[in-house]
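>>> kindly generate the corresponding structure for this input.
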Amino acid sequence: MSKILPLIVLTHILWGIQPQIKGFVRNGNTPLPNAIIVHQPTGAWTVTDEYGYFSSIGSVGDSITIFHYGYKQYQAEIPFESPIIVQLDLNPLEMKTIHVIGKNNKMQVSHFQVKSGRNLSTTLGSIPSIMLRTYGGSGGLSTVSIDGGLSSHTKIVWNGIDLTSPQNGLTDLSQIPNFFINQISMGSTSALSYGSGSIDGSLEIQSSKSPQIDFSTGSFGTQSLAVRTNFANKKGSVSLGIGQYKSVGDFAYSNNGSSGRRRNNQFDQSFYSFESSHTINEQWFVLLQSLGTNQNRGIPGLVFSPSPKAHRQDDLRLTQIKSLWQIPNHLFSFSVTTRKSDEHYINPQYAVDSNHGLSTNQLELGWITEPLESIEIEQKITIKKESISSTNTDTISRIIQTYSHSIRWDLTRNLSNESGLRFDKEKSNFSVWTWQSGFEYLMKNSSISVTGGYGFRYPTFNDLYWNPGGKSTLLPEKTNWARVHWNTQLKDHQLSVRLGSKYSTDLIQWVPGENYWQPQNIAKTRRNSITLTFGGRLVKIINFTTHFTYNDSKNINVNKPMRYAPKYTGSLNLETEFQYINGWVHGQYMGERITMYSWPMDVRMNPYIVFSGGINYTITPKVTFLLSINNFLNKNYMTVNGYPEPGRSFSLSFQYKPKNRKKKS
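All right, here's what the predicted structure looks like:
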């Protein structure tokens, strides 16, 4: 790695750079997903997400062309460096379609830009209803849940690639470097888009395409270096990222009156990314992308039962080839995606030496059409093969076939409906129907939506085939849910209120048997939640965003709150910008949680408030220094029982970004 990085930096300088543009494509106030934005000087292209958002290489003065089935082709120059809004009309009269959002853009409640200098905990803590669970330190596993649910009920996707491990149904976010996380969106049709494991929703991660050099150093022996560059010509663009992260990780802790030092917490990570996008012609677009990460980490174990010599090495490799073909009123898509991972875990203390190799290969065909101006129909056919080869299971594969059909239509100018069905079938174990339907009504400065649906999670390889204990006759977990969401604009502020209700049955729970633990479809839960999000300008140079969630959960089997489901959570973010200095403070509150049902008293974790903050100083338009302090009150807390989190830590970063070129004359 140390020999490769200087070469990447030198190549970056010699071959030139392509800055980045960001924006939204809309029709009035309605976002337009699946719009294709082509950067004309290079032929590089990207597609808007379900919120109409896009990011692409490009500079002020460059020409971009926007294609969208059902709309006329648009071409215009990029007028500003700020995020842009591209307004598409069915019958455009002029080409003046690009407008500037400016710095006072509306608070986003489903779409979040990742800010420089902030770690994953701070970033996810700013998203309403999100809980991050880590096992103490940078090397611990990191999983995410929504509304106090199971982590296996939240789908996480990176650049359209599903990160879920078919072995345990989880996504370990520690395998995705922060360098490759630029934006996070909460999916609105997760049950239809992703099926199994999206009961509570989805987090859709997008990486940046802009060239950048990052170097950071900090507490606990942490150092990282990462570079991203791109090369472009008139036929397309190629982007390459590479980097390394290292942390000694050991830290002092205090827990229940005892103190000590967490050891064997080291974490070494190397990673790369590759993306190549090409515009063949005005109808045909091709993309190839890949991500690879390698992790070597110590496993410190529970604080009351440490594992001083446990170690794990794991690799993650993602690849996708995607092609779009567009003709008037139709968009066809084809993609082939692979996810491969390997894990080797050694713990000599308990004579454990295990290997787990997994692969997921998926073929997807899609078709979107607009038979009428007010109706859009989307259909997808997917074939997915999941395989495992493990020391704890046999070598096993399964093939899952999926068909989904959704329709969105504008009933009136302000009222729209989106409904859909999805059918998943695995030959020998299950077949499941999924549905979702919702209405949205737009008003002058507000909107309200009512949505309901049915979601599921099919059993994992561990549930079905773990030796000993796996049970091959398990049923899929099932959840019925409903949600009401209201957004309103109040001058310089925005308020969001979301009400949700979920009832889950056939949840898989491992219980003791005669000789070993075994999974059963026995658990039932219900959750009712309300989330308030409020943000805007506090004073002239200070903006704020805050959210609060009340979650009333119950494990119906034991008539108690669900484990790891706090009744109250919230956060407060303050941010200021004055000339060349940007400052921020983030506070996160987590309520009391039951971690284990017991008698006469349940085992609980105490509530906590953690504050972090930082200052970014822009020396030149290209160079920024960032200082951040995490947990600056040195709070003792845990997100998973038995795994203390680090105390106060510091990080100093250097960031180089090229400045956009001036507008062409």
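>>> contacts and neighbour counts: CA atoms only from here.
Fine.
>>> thought residue 509 was touching residue 524?
No - contact criterion Cα atoms under 8 Å: residue 509 and residue 524 do not qualify, at 10.0 Å.
>>> neighbour-wise, which of those two wins?
residue 524 (20 against 13; other Cα atoms under 10 Å).
>>> how near is the more buried one to residue 530?
Relative to residue 530, residue 524 is positioned 21 Å away (Cα to Cα, to the nearest Å).
>>> distance-wise, check residue 115 relative to residue 441.
32 Å.
>>> and for the residue lying closest to residue 175 once chain neighbours are set aside, the neighbour number?
What sits nearest to residue 175 in space, not counting adjacent residues and going by Cα to Cα, 6 or more residues apart in numbering, is residue 293, at 6.5 Å. Neighbourhood size, residue 293 [other Cα under 10 Å]: 22.
>>> please name the residues that touch residue 293.
Contacts of residue 293 were listed using Cα atoms under 8 Å, 6 or more residues apart in numbering, and they are 175, 176, 269, 270, 271, 272, 315, 316, 317.
>>> Proceed likewise with the subsequent sequence, for comparison:
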Amino acid sequence: MQSVHFFLACAALFFAASAHGQDTKRQLALDSVQHVREVVVVSKNTFREVIPSQKLDGAVLERLNAHSVADALRYFSGLQIKDYGGVGGLKTVNIRSMGTNHLGIFYDGIELGNAQNGQIDLGQLSLDNVEEITLYNGQKSAIFQPASDFGNAGSVYIRTRTPRFDINKPFNLRFKAGRASSDTYRLSGLWENRLSQAVNASLSMGYLTSSGKYRFRYLRHNQDRSVAYDTTAIRQNGDIWALRAEANVHGVIDHGMWNWKAYTYNSQRGIPGAIVNNVWRRGERQSDHNHFSQLRFQKSFSDAFSTQWLAKYAYYHTHYVNNDPTQLPVNNTYKQQEIYLSTANVLELMPNWSVSLSYDFKWNKLDSDTRLFVFPHRFSNFISLATAIDYRRLKLQASVLGTFVKDHTRTMVDEPSHSVFSPALFVNLYPFTSKAFSFRAFAKKSFRMPTFNELYYTEIGNALLKPETAVQYNVGAVWEKTYRASLIRGFRLQVDGYFNSMSDKIVAYPKGQQFRWTMLNLGKVHIKGIDLQAETTMQPSPELSFTGRLQYTYQQARDVTNPSDSYYKHQIPYIPWHSGSAIVGANYKQWQLNYSFIYAGKRYNQQENIVYNYMPAWYTSDLSLVYAFNWQGLRCKLTAEVNNLFAQDYDVILNYPMPKRNYAISIDITL
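Modelled structure (predicted):
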């Protein structure tokens, strides 16, 4: 395995050095006669994406009654959010029924990792400093990216705010304060400063506190549909306090840029746990101390060659306590470390033909004080080779990713290393002269290793779990049109049909406790689906405008492992056949009215699709009113929100009731 590490690293470095050597003389000659007045950040190769993405940015994000990244992701087609309720409840995301671990979450270009359980709690990621969220199915279809980016079945890219300054103002200050139901208080601040013409810095901080108490209804039926329990109560032990801080230094150089980021998140929260047999008080507590620092460097040495280098160190500390008198006491600490290094290089062979070679190295380690813990650590190597062609009306991208993984433990015999190659092909075609209409398609194979939790946790892990494989096929079309002088200023219609085949699919179920899971290989799952998205903008007058965004998803995700199983060809747990969302906004002068709607159809909470496991459809409506004004040189914005407008009682996850109608107000001041 050591030789594999060395070979992969040398291959990537040789590619970068050879491409650089070809262009060095020409670049020196150009530099001797040219004086660069502007900074060109990266070459045009960076922007050659084959397949369009789903995106929420700017004004659209502001229209949502959303405070975390998880809240915003509910409005993407093809995604299902697992929400355990309340302000501090665990929130993860599932893409096209393939599971959380097939979706990569990237924060300013570098993936957020969690080898411990693969669950990125998106509720911890605040929207206060987020400028754009983008979803890619398959993968980000640009070849200038880290090698591991080619390995995900889907990717979410979160881009934080980049400082912008007025000519005579070298700094920005922003403060936001909010009050909401459940005794919830939010405070955040942003400071940005221009240190020089080429360097600026920013500091973003946020504080959250909440009692987590909210009223809910617990209604359960017996198998004969008679009422077993019908109780209205207040959710307990859902309190949270959290402190987040993020520092950035941005720099630009000739034909390049660099960025350094340091991030910390600290929280303490209660875990209400599942409500079983009308019992809802639990004694579980959890504290998280998550920190990471990352560095990104990107430079174009010529019009033909660009390189990118990434580095990251992350440390996650979790302390879990269970003092519930009805259960065995638990007091455990988990410490996770990650080191990540990456180089990506792209070379333009011809004006319409580029190739890239990328290499990533990742080291993960998990320590714990639990009984019989095996102290695993993992070495992962990724190397990718990709090519892209952009010729007239045709865009094409092909890639292959090699994944090499080796686990070591302190007390167990090491399993053999895993070596897997994952190919992908993306095509986009404009059939007409106008680029308003396009067809796209992709086919991809992806692979993921079981997490440390799934493999090694005492009484939870299953060392016999097999790695999970996904094969995706997707065809779709986009129709987009803009108008300058008409009532309808623009519209966009996007439709995709897809088929996914999962082998040895791993499913995690809550084991009565939010932090603990029971692991199971389902075997084979076939997933068929349709994603539909429509957007439009109307402007009846210069002072009045309307925007609308609609998305719908149909999914059939069937277990096809064994015809003799009672659940053969049944829908897998927690996947609704029908789901969708809508966002409508109206702007008039300084006022803004926003309405958002989310719907999830019927589904089942266990493998067998029987009446006892049935979960009804749910929907929720949110409404907000915004007033923006200037006061003594300050830009101010007042927001009032009503969430779950019609006070519907529903569970996203069985026995984890969601809040009824709740309210929030906030003020945002920019200096």
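>>> for the contacts of residue 293 of the first structure, give me TSV that also has secondary structure and distance to residue 410 of the first structure.
Listed next are the contacts of residue 293 of the first structure as TSV, based on DSSP: H, G, I helix; E, B strand; the rest coil; distance: Cα to Cα, whole Å:
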residue	secondary structure	distance to residue 410 of the first structure
175	helix	41
176	coil	39
269	strand	48
270	strand	48
271	strand	45
272	strand	43
315	strand	46
316	strand	42
317	strand	41
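>>> from these, which two are the most distant?
269 and 317 (13.5 Å; Cα to Cα).
>>> more neighbours: these two, which one.
residue 269 (23 against 19).
>>> and for the aligned residue in the second structure for that one, nearest residue in space, chain neighbours not counted?
Aligned counterpart of residue 269 of the first structure in the second structure: residue 242 (TM-score structural alignment). Spatial nearest neighbour of residue 242 of the second structure, excluding adjacent residues (Cα to Cα, 6+ apart): residue 267 at 4.1 Å.
>>> need the counterpart of that neighbour in the first structure.
Using TM-score structural alignment, residue 267 of the second structure lines up with residue 295 in the first structure.
>>> and the residue nearest to residue 175 of the first structure, what element?
Per DSSP states H and E, residue 293 of the first structure falls inside strand 284-298.
>>> ok, now residue 3 of the second structure?
Assigned by DSSP H and E, residue 3 of the second structure belongs to helix 2-33.
>>> how far does that helix sit from its chain's centre?
Relative to the centre of its chain, helix 2-33 of the second structure is centred 33 Å away, using Cα atoms, centre = their mean, to the nearest Å.
>>> just checking, what packs against it?
When contacts are defined as 3 or more Cα pairs under 8 Å, 6 or more residues apart in numbering; DSSP states H and E, helix 2-33 of the second structure packs onto strand 305-322, strand 330-350, strand 353-368, strand 377-391.
>>> now it: buried residues?
8, 9, 12, 13, 15, 16, 19, 20 (16 or more other Cα atoms under 10 Å).
>>> just checking, the first one touches residue 359?
Yes - applying Cα under 8 Å, one finds residue 8 of the second structure in contact with residue 359, separated by 7.0 Å.
>>> shared neighbours of these two, which are they?
Common neighbours of residue 8 of the second structure and residue 359 (Cα under 8 Å, 6+ apart) are 381, 383.
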